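any chance you could fold what I've pasted below:
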Amino acid sequence: MDRMPAAKRPAAPFGPLDLQLVLLRRMADHNPDLVEDARHELGVSIAGMREANRRWQAMLHAPRGRAAAARYRSVLGAPEATVRRRIGDLDCEARLWALPLWPDLRFEVLTAPNGAVWNAWLVRAPGAEGPALRTLDDLTPWSCTVDEAARAFAPARPLEGTAPTRWGLAFTAPDARGVRHACAAEFTWGLLQRTAVSG
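Next up is the predicted model:
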């Protein structure tokens, strides 16, 4: 029986595993060791991660590609939950999906009334206990989400991210001795990656 060469075989559908690899690829800029451990947990090679990212970029830039909301649904399936949210004067919809790599988090896609995607990032799962964020020592990589850090160290000021999937927060937080410091935290796909401290 003839076997089709690997290069000619149709690629498997892009699914939740691939999206997790895309999220990890962006996080590798700041935390390569954590990403390496996660990649091993998923059982995927470095080449597999690169290929997932290549396919994702191709989907994003395809001339007749799906709209963002439809793209996430095609990759992740039906959302685990859909929640109505009011932001200002607009009624929005938050769609939540579970990702095996982060069982206490959910991948949230926030859509506007016209169906456009406003945001896509990781948030704490409904009912899951969040981290106790009291001092700088608690701000370890992957320990919290954007909204958790903003609530714990209010008032926090949003900072412009260095890429479309990155967000920043400026706030003050105490060290273990209670001395307060100015901080700038950077998040990728909503998950804390690093915190710079000054003062």
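
CA only for contacts and neighbour counts going forward, please
OK.

for the residue found closest to V117 once you drop the neighbours it is linked to in the chain, list the residues it contacts.
Leaving out its chain neighbours, the residue that sits closest to V117 by CA to CA, 6 or more residues apart in numbering is T111, at 4.4 Å. Applying CA atoms under 8 Å, 6 or more residues apart in numbering to T111 gives the contacts A69, C92, E93, A94, V117, W118, N119.

to compare with the earlier structure, here is another sequence to fold:
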Amino acid sequence: MGRMPSAKPASAAPFTPLDFQLVLLRRMADHNADLVEDARHTLGVSVAEMREANRRWQAMRHAPRSRGAVSRYRSILGDPESVTPRRIGDLSCEALLWPVPLWPDLRFEVLVAPGGVAWNEWLVRAPGAPGPELRSPADLTPWSCTVDEAARAFAPVRPLEGSAPTRWGLAFTAPDGPNGPTVPDGPTVPDSAPRDYVAEFTYGLLQRVAVTGPRR
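Reported below is the predicted structural model:
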């Protein structure tokens, strides 16, 4: 009796939209392990599968003959849900949007400059989907909002360089509100006194907020 053919190696299998969602989650696990664990169970995958998806993604990105980012996303996610002209300052570009089943109200957006170069890749609110009500820093809970939503709610903000290419930060000043965080042994001042914050994002989705100064 002939030998059965061996199973196709995982590295040779197609990289799927599910794998891409695992890559997003792997990057977010550093800040929100519990949320990532819940999402992983929702997707029905193991920790090993998440790590393998991330390993394969990095290998694709850094391969000597790696395809461009836009071609890579099209090969994994298919045709974008929409392609919209966008102007940001003096730059004319196109915004390509793909659905992300794990977050139905979000889309993965790639901004493509003339010549086909992708210069920004992150999660944004889906067109027509209601955004969160961000009235105070207490509303900035993990995964609650995107970079642009936080920037609008707490303007003026100062963009900060993240610790990795997929991470961003926003520095801003705002009143605490009644449920805001506190600084131990700080001076007694009204709860509504402003203080400085930094919000950290991974792939454009909020991960955590830190207080960077005492109440004023």
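
picking up where we left off before, in ChimeraX, select just the buried ones from the contacts of T111 of structure 1.
Listed next is the ChimeraX selection for buried residues among the contacts of T111 of structure 1, using 16 or more other CA atoms under 10 Å:
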select :69,92,93,94,117
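
looking at the contacts of T111 of structure 1, which are in strands?
C92, E93, A94, V117, W118, N119 (DSSP state E).

returning to what we had before: biggest separation within the contacts of T111 of structure 1, which pair?
Greatest spatial distance among those (CA to CA): A69 and C92, at 12.8 Å.

where exactly do the strands run in structure 2?
All strands of structure 2, identified by DSSP E, fall at 82-88, 91-99, 106-113, 117-125, 158-161, 167-175, 194-202, 205-211.

need the contact partners of the fifth one.
Read that as strand 158-161 of structure 2. Residues contacting strand 158-161 of structure 2 (CA under 8 Å, 6+ apart): R167, W168, G169, L170, A171, F172.

nearest residue to the counterpart of A94 of structure 1 in structure 2 in space, please, no chain neighbours.
In structure 2, A94 of structure 1 lines up with A95, judged by TM-score structural alignment. Nearest non-adjacent residue to A95 of structure 2, counting by CA to CA, 6+ apart: L111, 4.6 Å away.

in contact with the one you found, which residues?
Applying CA under 8 Å, 6+ apart, we find L111 of structure 2 in contact with C93, E94, A95, L96, A118, W119, N120, E121.

now for those: which two are most distant?
Once CA to CA is applied, the contacts of L111 of structure 2 give C93 and E121 as the farthest pair, at 12.9 Å.

can you tell me the mean distance of the helix ranked longest in structure 2 from structure 1 after alignment?
The residue-count maximum for a helix in structure 2 (DSSP state H) belongs to helix 47-62. Compared with structure 1 after the fit, helix 47-62 of structure 2 shows a mean deviation of 0.5 Å (mean CA distance after the TM-score superposition for structure 1).

for that helix, packing partners?
helix 17-28 (3 or more CA pairs under 8 Å, 6 or more residues apart in numbering; DSSP states H and E).

mean distance between the helix it packs on and structure 1 after superposition?
Averaged out, helix 17-28 of structure 2 is 0.5 Å away (mean CA distance after the TM-score superposition for structure 1).

now do that helix: which elements does it pack against?
Under the contact rule (3+ CA pairs under 8 Å, 6+ apart), helix 17-28 of structure 2 is packed against helix 33-43, helix 47-62, helix 69-77.

make JSON lines out of those helices and add distance to A13 of structure 2.
Formatted as JSON lines, the helices and strands packed on helix 17-28 of structure 2 follow (distance: least, CA to CA, whole Å):
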{"stretch": "helix 33-43", "distance to A13 of structure 2": "18"}
{"stretch": "helix 47-62", "distance to A13 of structure 2": "10"}
{"stretch": "helix 69-77", "distance to A13 of structure 2": "12"}
